[in-house]
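**Student:** just a sequence and a predicted model for now, questions to come.
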Amino acid sequence: MINFDEELKKFQPSLDVNEAEDAIYNQDLTDITDVLRELLKEEKNKKK
């Protein structure tokens, strides 16, 4: 059975929209576009 008092103690409110936006945009993540750009750049340099 669920113990509501215990669950309320564990509860953490979700981030505010602005805080969530900052948390998302401040992460430096490499995506597939970055990988492809780097590969094309390397290939271009090899041909020179």
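**Tutor:** Looks like it arrived, so ask away.
**Student:** please make it C-alpha for all contacts and neighbour counts, starting now.
**Tutor:** Fine.
**Student:** show me what the longest helix anywhere in the chain is packed up against.
**Tutor:** Among the segments of the chain that qualify as a helix by DSSP state H, the longest is helix 32-47. Contacting helix 32-47 under the criterion 3 or more Cα pairs under 8 Å, 6 or more residues apart in numbering; DSSP states H and E is no other helix or strand.
**Student:** ok, second structure coming up, stack it against the first:
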Amino acid sequence: MIKIGNIELPEFPLVLAPMEDVSDPPYRRLCNMHGADMMYYEFIF
């Protein structure tokens, strides 16, 4: 099992990231619909 801080990911996590200039709300919705275990964004706020 993979652990990042206090977040535990399954043995074979699905990790996705957006492409440049893709809006975040639709991206997050698609990731959620398709079962992403973890996702990150283009920029750190």
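**Tutor:** Right, received. Where do you want to start? Just so you know, these numbers come straight off a predicted model, no measurement behind them.
**Student:** superposed, what's their TM-score?
**Tutor:** Remark: TM-score between the superposed chains equals 0.28 [TM-score structural alignment, normalised by the length of structure 2]; 19 aligned residues with a Cα RMSD of 2.8 Å.
**Student:** buried residues in stretch 38-48 of structure 1, which are they?
**Tutor:** Along stretch 38-48 of structure 1, not one residue counts as buried under the neighbour rule (16 or more other Cα atoms under 10 Å).
**Student:** flag every buried residue along the helix or strand containing Pro25 of structure 2.
**Tutor:** In the assignment (DSSP states H and E), Pro25 of structure 2 maps to helix 24-33. Using 16+ other Cα under 10 Å as the test for burial, helix 24-33 of structure 2 gives 27-28, 31.
**Student:** which residues touch Asn32 of structure 2?
**Tutor:** Asn32 of structure 2 makes no contacts at all, as judged by Cα atoms under 8 Å, 6 or more residues apart in numbering.
**Student:** actually, Cys31 of structure 2.
**Tutor:** Cys31 of structure 2 sits next to 16, 39 when contact means Cα under 8 Å, 6+ apart.
**Student:** measure it to Leu9 of structure 2 for me?
**Tutor:** 15 Å (Cα to Cα, to the nearest Å).
**Student:** need the buried residues of helix 24-33 of structure 2 in JSON lines (columns: distance to Leu16 of structure 2).
**Tutor:** Output for those, formatted as JSON lines (distance: Cα to Cα, whole Å):
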{"residue": "Tyr27", "distance to Leu16 of structure 2": "10"}
{"residue": "Arg28", "distance to Leu16 of structure 2": "10"}
{"residue": "Cys31", "distance to Leu16 of structure 2": "7"}
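**Student:** wait, which of the residues you listed is closest to Lys3 of structure 2?
**Tutor:** Cys31 (19.8 Å; Cα to Cα).
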